[in-house]
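Student: next come a sequence and a model predicted from it.
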Amino acid sequence: MKIRFDEAWSGALKIANDVAREFDTDVILMRDLLGRSSIVVNLLDSDPRILELRNRLQAACGPFTGQQPVLLVDTLFAPGQVLNSPDRHPVPRFMANSGRVSVVERGTVGADWLRPAEEPAGKRIALYGFKGGVGRSTATFILARHMARQGQSVLVVDLDLESPGVSSLLRSDLEYAEHGIVDYLVESAVENHADLDLVTKSDSIGDLHGNGEVWLASAGGRPRSGYSYLDKLNRAYFDLPATPDREAATFGRRLANAIAACEDQVAKLSRKPDVVLLDSRAGIHDVAAVAITQLSNLALLFATDNPQTWQGYQALFDQWRTKLDTPTTDRLRNRIKMVAAMIPSNNAEAYLHSFADNAQECFAMTLYDNEEGEVGLDSFNFAPNDKSAPHYPLTIPHSLDLVGLDPSRNTSWAGSDLIEAAYREFVEAVSVTLEEGA
């Protein structure tokens, strides 16, 4: 019988855990770009058990065995790059009960989902949807306007780099700043980012009757002859290696620097932003990973109630459950809140009941008590109807006013009574949540 990817990984984890116990040593399990596993262990190269360990791994992993199945710490070319890697994560005890196994993944995408940072200073909200078409960008616009009406200075950062949306809502004339987020990422890679023009005021937010304001940092710069957005986008997503003059910088750190530069520019032009809204792109993408795990105090996860959405969120949450330690997973869980978007007007109560049930089941299988009963300090199974729980949604009813919306032709769309009513509960709840977390 052939050994497939998932079976190979389960076998490698079991062997790594057994070795940690049998040899009384820490074990690192490395998985390369092709999914092939190798075990890094602190043994002498003369140890007779190495050959047996190599054979055990090959038998368990088949074609997913690393080219060098057993790597010895003393023989590694640069052991610090493995032992001290920021991508080295301890395996939770419910998966490896020795407590001495850690994992280093070498993947092309998704690493930033497993690089959580401490909460940033200030107030930052990420708006994310696993699937597109759930009204995330529209909600970002409405939320920015609501906060500005409260007298706040709001910076909106369009991080949907491959399909910008909120930028055109906030500047219906497309008169963005000269440069955008992709410009900063490209220019900063060669230390050429000083004096970039990155932010502009919204021209479509309406009369605020006070000192509230909304600023936009668009994905790309102002459309003009010779401006090649795609060429820059192709060079935006990567980690910077270390050089003699510069420390290494992950994509997440580079994106954080871009947002900090936008905040500083708003502060110079007006005043420091009171709140920053990050309109993230959909899907399992590194932009979304950084926005949720590194850049925000609160992550609003948009969803519609269907099996594909819940399967996607469960796969995402399961990465945290199985790759991060319990305190880190608890910290991430406490940052997020579900949003039930585009709620159908017919039978809305039944829809929300189903949404809450399915969301609670998704969280219970991943971010609440895990299946082996290992419970984090603040972790337990919330009831489906517990409104304080991360899974219980903020709500946005579906509005017919948004069907086929072209903001450049209908500049008064956001002021309609239907739009105001649809988003009232959502924006007020987000404001309260943000204040409670301050």
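Tutor: Noted; the coordinates are in hand.

Student: from here on, contacts and neighbour counts on C-alpha atoms
Tutor: Noted.

Student: where do the helices of the stretch 101-250 of the chain begin and end?
Tutor: All helices of the stretch 101-250 of the chain, identified by DSSP state H, counting those that start in this stretch, fall at 136-149, 166-170, 181-188, 229-233.

Student: ok, which of those comes nearest E349?
Tutor: Comparing those against E349 with C-alpha to C-alpha, the closest turns out to be helix 136-149 (21.2 Å).

Student: what helices and strands are in contact with the closest one?
Tutor: strand 124-129, strand 153-159, helix 166-170, strand 213-217, strand 275-280, helix 417-436 (3 or more C-alpha pairs under 8 Å, 6 or more residues apart in numbering; DSSP states H and E).

Student: turn these into TSV, including distance to C362 and mean neighbour count.
Tutor: Listed next are the helices and strands packed on helix 136-149 as TSV, based on distance: least, C-alpha to C-alpha, whole Å; neighbours: other C-alpha atoms under 10 Å:
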stretch	distance to C362	mean neighbour count
strand 124-129	15	26
strand 153-159	26	28
helix 166-170	29	25
strand 213-217	34	27
strand 275-280	22	26
helix 417-436	22	15
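
Student: got those as JSON lines, with distance to K268 columns?
Tutor: Below are those laid out as JSON lines (distance: least, C-alpha to C-alpha, whole Å):
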{"stretch": "strand 124-129", "distance to K268": "19"}
{"stretch": "strand 153-159", "distance to K268": "13"}
{"stretch": "helix 166-170", "distance to K268": "21"}
{"stretch": "strand 213-217", "distance to K268": "12"}
{"stretch": "strand 275-280", "distance to K268": "16"}
{"stretch": "helix 417-436", "distance to K268": "25"}
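
Student: put this beside the first:
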Amino acid sequence: MAENVRGAHFDESLTRLVAAVAQVAGNDRAECSVYHRDTTGRVSVVLSGLVNPEVVERIIEVAKAEVGGYLRDDYPVRTESDIGALRILNEGLTAPVVRVDEFKVRFIDRRVAGADWLVASGDRASGIPRVTFASIKGGVGRSTALAVVAAHLSRSGKRVIAIDLDLEAPGIGTMLVVAGATSDFGALDYLVDSGVQNPSLLRASDYIAGSFLGETGAAVSIMPAIGTSTLKSPENAIAKLSRVYIEASEEGDGKLYHERVRDLLDRLAESGQYDVILIDARAGLHESTAAAISVLRRRRTPVRKRPAPNIFGLHALAFSYVYLFGRHV
């Protein structure tokens, strides 16, 4: 490595690139350009407007010295006339505006995993209430809290459907379903099935079972993570998990995981059979947890001081949303 090139860390890479643009081309140019981080974590910038080639070369020189290995090798600094630059500039028109030191810049963050955390959950015009039970740490009583709320709503006359989106460690299906009445299929099956065919071909009733929680009140229905079909063919469980989070094929709905989750909830809400949807999410900051949170109209996050991992995870999640979408969680 050349002596004038310094090592960089992920957290500093974008800041150093913005500073390099500002140093050479000025603050205004730094703020009106679009910054991009690829799936490997390397950063680049597309400069807007007409820029002298000598300025571009100087920015690259400074950026290489400051950003180091986190600067893209190919086209680290582009102008409007370069290949692919206009596409990024157009995408930047709707990209989040993030604060980088004293600058506010347009930032596109490419991700292979964790892309669902980039989805902003906006207000929904209609639909029944949807409540997600999520936690950063497992074993804190998330599923138990859902069961208590479902029972209370049932006794209040509300028809409830609870969906287990903790696909890799299912819980409420075995906890709350009437013994011997587990559905043939579950949420895992629905999300995989809808990825390869039109969801309208799927009968929602095949994925839903009854719960004993509704025996003394309004009906409580459960969509377990898995059904009897997976229990009979356990060798298919991991095969389905390996496919559920990827983008659906063109033969299916062609949608990402969070979009298929949202469509499933919309379908249940529009059926007229339920008054409330409860969602049991996976613990941690997994892709599936993002989908379970992004389907909400509003987010409310109760925070406990201990254990410490909960606080770190909540801080990471909250600051990511504020950073990318400029809103409080």
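Tutor: Here it is on my side, so go on. The structure presented is a predicted model; accordingly, all values stated were derived computationally and were not measured.

Student: which of the helices of the stretch 101-250 of structure 1 sits most buried?
Tutor: helix 166-170 (a mean of 25; mean count of other C-alpha atoms under 10 Å).

Student: average offset of that helix relative to structure 2?
Tutor: Superposing on structure 2 places helix 166-170 of structure 1 at an average distance of 1.3 Å from its equivalents, by mean C-alpha distance after the TM-score superposition for structure 1.

Student: about what we covered before: could you say which one of the helices of the stretch 101-250 of structure 1 comes nearest to A258 of structure 1?
Tutor: helix 181-188 (6.1 Å).

Student: thinking again about what came up before, tell me which of the helices of the stretch 101-250 of structure 1 lies nearest to F302 of structure 1.
Tutor: Taking these one by one with C-alpha to C-alpha, helix 136-149 is closest: 6.9 Å.

Student: run a quick neighbour tally on the alignment partner in structure 1 of Q197 of structure 2.
Tutor: Aligned by TM-score structural alignment, Q197 of structure 2 pairs with E191 of structure 1. Residue crowding around E191 of structure 1 was assessed by other C-alpha atoms under 10 Å; the count is 10.

Student: and the helices and strands packed on helix 136-149 of structure 1: which comes nearest Q294 of structure 1?
Tutor: Among those, strand 124-129 comes nearest to Q294 of structure 1, with 10.1 Å by C-alpha to C-alpha.

Student: how close does the lengthiest helix in structure 2 sit to structure 1?
Tutor: In structure 2, with assignment by DSSP state H, the single longest helix is helix 308-325. After superposition onto structure 1, helix 308-325 of structure 2 sits on average 1.8 Å from its aligned residues (mean C-alpha distance after the TM-score superposition for structure 1).

Student: buried residues in that helix?
Tutor: N310, I311, G313, L314, L317, F319, S320, Y321, Y323, L324, F325 (16 or more other C-alpha atoms under 10 Å).

Student: Serialize those to CSV and add fields for distance to N236 of structure 2.
Tutor: Converted to CSV, these look like this (distance: C-alpha to C-alpha, whole Å):
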residue, distance to N236 of structure 2
N310, 33
I311, 36
G313, 32
L314, 34
L317, 32
F319, 38
S320, 35
Y321, 35
Y323, 39
L324, 37
F325, 38
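
Student: G138 of structure 2: which of these is nearest?
Tutor: Distances from G138 of structure 2 to the buried residues of helix 308-325 of structure 2, taken as C-alpha to C-alpha, are shortest for N310 (9.6 Å).

Student: return the residues in contact with the closest one.
Tutor: Going by C-alpha atoms under 8 Å, 6 or more residues apart in numbering, N310 of structure 2 touches S135, I136, K137, R304.

Student: let's go with 6 Å and repeat that
Tutor: Contacts for N310 of structure 2 (C-alpha atoms under 6 Å, 6 or more residues apart in numbering) come out as I136, K137.

Student: and I59 of structure 2, what pairs with it in structure 1?
Tutor: Under the alignment (TM-score structural alignment), I59 of structure 2 pairs with L53 in structure 1.

Student: and its match, that one's in a helix?
Tutor: Yes. Under DSSP: H, G, I helix; E, B strand; the rest coil, L53 of structure 1 sits within a helix.

Student: any idea how far the nearest residue to it once chain neighbours are set aside is from D245 of structure 1?
Tutor: Closest residue to L53 of structure 1 in three dimensions, ignoring its sequence neighbours and counting by C-alpha to C-alpha, 6 or more residues apart in numbering: V70, at 7.4 Å. Distance, V70 of structure 1 to D245 of structure 1, by C-alpha to C-alpha, to the nearest Å: 35 Å.

Student: neighbour-wise, which of the two wins?
Tutor: V70 (21 against 6).

Student: counterpart of the more buried one in structure 2?
Tutor: In structure 2, V70 of structure 1 lands on V77 (TM-score structural alignment).
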